[in-house]
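Q: next input, structure requested:
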Amino acid sequence: MSRYLPIMLDVQGKLVVMIGGGAVAERKAAPLLEAGAALVIVSPALSGTLAAAAAAGRLRWISRPYAPGDLDGAVLVYAAADDEAVNEAVAREARRLGLPVNVASRAEAGSFITPGILRRGRLTVAVTTSGAGPSVAAEITRQIAGLLGEEYEPYLDFLHELRTAVKRLEPAPEPRARLLRRLGQLDVLNDMRQGTFIPWTPEDIEAWVESNREE
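A: Modelled structure (predicted):
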């Protein structure tokens, strides 16, 4: 069994090439578009959802079969054609160019796999079964979604705002590190979950920093 390295990539504005435009390509394209990738799809036809995304300018469609050279300039490659021979050819070109490639028809032919993804604002949770069962990964992702509710989005936004203020207001390394550790001890998540949290003003944040500077 391959042991994959979990990693989060910033693909905002970066070229990602996908070969194939059917249902599998549609599923793999969704998180790429959400992450802001400059997605190019090479395929004679597109699914309805992908065609709508192309018409809206969210991706670029090259309406023809895959040809060698289509991967030039990409940072990631997805081989998601309905034809396994095409996917294998895409994988070979990607390996020759040193590009990470995901192969939909045969995961072991690629160099990375795509996990199930749960997003709550700044929070991203990725779930994979290392090829044992994509439907199982999807079910596990749904179970995690039940544990991590929508309140995590404002909670993490709040922590980010407070963390930024701490770094601005406390230049000394030791007290700043102490303040940052105390952020995780703030009991505001339950208040957000129950809808009773009162947003902090800049004055509230400064007062919290001042009162927690000392041991």
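Q: every contact and neighbour count from this point should use C-alpha atoms.
A: Noted.
Q: can you give the distance of stretch 19-38 from its chain's centre?
A: With Cα atoms, centre = their mean, to the nearest Å as the basis, stretch 19-38 stands 12 Å off its chain's centre.
Q: and it, how far apart are its ends?
A: 14 Å (Cα to Cα, to the nearest Å).
Q: quick one: buried residues of that stretch?
A: Within stretch 19-38, the residues scored as buried using 16 or more other Cα atoms under 10 Å are 19-26, 28-29, 32-33, 36-38.
Q: stretch 185-198 too?
A: For stretch 185-198, the buried set under the neighbour-count rule, 16+ other Cα under 10 Å, comprises L189, M192.
Q: contacts for it?
A: Stretch 185-198 is contacted by residues E151, Y152, P154, Y155 when judged by Cα atoms under 8 Å, 6 or more residues apart in numbering.
Q: name the nearest residue to the first one, ignoring sequence neighbours.
A: Nearest residue to E151 in three dimensions, chain neighbours excluded: R193, at 5.6 Å (Cα to Cα, 6 or more residues apart in numbering).
Q: quick revisit: let's see which of the buried residues of stretch 19-38 end up in helices.
A: Judged by DSSP state H, the buried residues of stretch 19-38 include A23, V24, A25, E26, K28, A29, L32, L33 as members of helices.
Q: roughly how far does the nearest residue to the fourth one once chain neighbours are set aside sit from A79?
A: In this case it means E26. Nearest residue to E26, sequence neighbours excluded (Cα to Cα, 6+ apart): L50, at 6.2 Å. From L50 across to A79, the span is 16 Å (Cα to Cα).
Q: so between the two, which is more surrounded?
A: Using other Cα atoms under 10 Å as the criterion, L50 and A79 rank with A79 on top: 30 against 24.
Q: now the other sequence, so there's something to compare against:
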Amino acid sequence: MEKYEFYGESFLSYPVFLNIKDLPCLVVGGGRVGLRKTLGLVDAGARVRVIEPRPSENLLEMEKNGQVQIKAAEFVPEDLGGMRLVFAATQKAEVNALVAQEAGKLGIWCNIADDPSGSDFFLPALVKRGDLMLAISTGGKSPALARKLRMDLEKIFDAAYLPFLELMGRLREILLAEGHDPEGHRDLFRSLVEGPLLEYIRMEDMETVALLLEPIAGADAMALAVSVIKEHPARKSPEKGECFPEKEGS
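A: You can find the predicted model right below:
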């Protein structure tokens, strides 16, 4: 748990990943920042409503695809009805403050863009590789440092981590299906994680990958390697392996 200070005041933050799948979330403001918030919510599976008097083509396209609902009007407190999370992302400080104030009355968590001290929560810089997520926070003190750290981590945790993590998950599923406790194979999993498996995945050396998987996957090792590495969705949709460009502290 980290202790942050804003303008001489300090508070304790509690890092957490929220499951917001199918939950109603509101974004007030559809500019660059609002769009970024909207994309993140959609990526997390939320039901997103955007309040923006002049929605951009990007937002309109998202609405056309059924990803968001847009209200092309100014914010009114009634827009908060039934919402679980709110993002105040307009370019008007007074509107953002009103959104936060009204959300507070209803007990709804609100994030104010570029104002972590006035927010109920703020977002870290994030590197996302499928189910692998690495969050970075400087407590809002240096978004520039958070951005640099994110870029450094992007180079270390490349797209190969998507099939790598998928393989780890599949191996656990095999053990559970056979009635084994994955914890009883801790040393084997440690050797896979700490050994050369990741590098062989990068090289797409299927024979060696299959050999390393055989102690658990048995005769299905090669089929498993091919299905996860050669046929992984990230190969067809590279953007799935891209980092999520959230601005830390926002």
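Q: for the residue of the second structure most remote from its centre, list the residues it contacts.
A: Relative to the C-alpha centroid of the second structure, counting by Cα atoms, centre = their mean, A219 is the outermost residue, at 35.3 Å. Contact analysis of A219 of the second structure by Cα under 8 Å, 6+ apart lists nothing.
Q: that one - that's part of a helix, no?
A: Yes - assessed with DSSP: H, G, I helix; E, B strand; the rest coil, A219 of the second structure lies in a helix.
Q: I figured V17 of the first structure hits L71, correct?
A: Yes - at 6.3 Å, V17 of the first structure and L71 qualify as touching, with contact defined as Cα atoms under 8 Å.
Q: which neighbours do these two have in common?
A: Here V17 of the first structure and L71 have V77 as joint contacts, going by Cα under 8 Å, 6+ apart.
Q: on that earlier part again, what does the residue nearest to E151 of the first structure align to in the second structure?
A: Under the alignment (TM-score structural alignment), R193 of the first structure pairs with R202 in the second structure.
Q: again with V11 of the first structure
A: Under the alignment (TM-score structural alignment), V11 of the first structure pairs with I20 of the second structure.
Q: in what helix or strand does E139 of the first structure lie?
A: Element membership for E139 of the first structure (DSSP states H and E) is helix 134-147.
Q: state the span of the second structure onto which that helix is aligned.
A: Taken onto the second structure by TM-score structural alignment, helix 134-147 of the first structure occupies residues 143-156 there.
Q: what's the average distance of that stretch to the first structure?
A: Mean deviation of stretch 143-156 of the second structure from its aligned counterpart in the first structure after superposition (mean Cα distance after the TM-score superposition for the first structure): 1.6 Å.
Q: would you map the helices across the first structure?
A: Using DSSP H, the helices of the first structure run over 23-34, 48-55, 84-97, 134-147, 152-169, 173-183, 189-194, 202-211.
Q: of all those, which one is nearest R122 of the first structure?
A: Among the helices of the first structure, the nearest to R122 of the first structure by Cα to Cα is helix 152-169 (6.5 Å).
Q: average offset between that closest one and the second structure?
A: Superposed on the second structure, helix 152-169 of the first structure shows a mean distance of 0.6 Å to its aligned residues (mean Cα distance after the TM-score superposition for the first structure).
Q: neighbouring contacts of that helix?
A: Here helix 152-169 of the first structure makes contact (Cα under 8 Å, 6+ apart) with 120-123, 176, 179-180, 183, 188-189, 192, 205-206, 209.
Q: which residue numbers in the second structure go with stretch 70-79 of the first structure?
A: Aligning stretch 70-79 of the first structure against the second structure (TM-score structural alignment) gives residues 79-88.
Q: can you get me the start-to-end distance on the matching stretch?
A: Criterion Cα to Cα; first-to-last residue distance in stretch 79-88 of the second structure is 12 Å.
Q: what does it contact?
A: Everything outside stretch 79-88 of the second structure that qualifies as a contact, by Cα under 8 Å, 6+ apart, is 23-29, 34, 37, 95-97, 99-100, 102-103, 108-113.
Q: and if we set it to 7 Å?
A: 23-29, 96, 99, 103, 108-113 (Cα atoms under 7 Å, 6 or more residues apart in numbering).
Q: closest to P55 of the second structure among those?
A: For the contacts of stretch 79-88 of the second structure, the minimum distance to P55 of the second structure (Cα to Cα) is 8.8 Å, reached by G29.
Q: to which residue of the first structure is that closest one aligned?
A: Aligned partner of G29 of the second structure by TM-score structural alignment: G20.
Q: how far away is that match from L162 of the first structure?
A: Taking Cα to Cα as the measure, G20 of the first structure falls 44 Å from L162 of the first structure.
Q: do I144 of the first structure as well
A: I144 of the first structure is 26 Å from L162 of the first structure, where distance means Cα to Cα.
Q: then V188 of the first structure?
A: In terms of Cα to Cα, V188 of the first structure sits 12 Å off from L162 of the first structure.
Q: what of A38 of the first structure?
A: With Cα to Cα as the criterion, A38 of the first structure and L162 of the first structure are 33 Å apart.
Q: with L32 of the first structure instead?
A: In this view, L32 of the first structure and L162 of the first structure are 30 Å apart by Cα to Cα.
Q: ok, now T201 of the first structure?
A: For T201 of the first structure, the distance to L162 of the first structure - Cα to Cα - is 11 Å.
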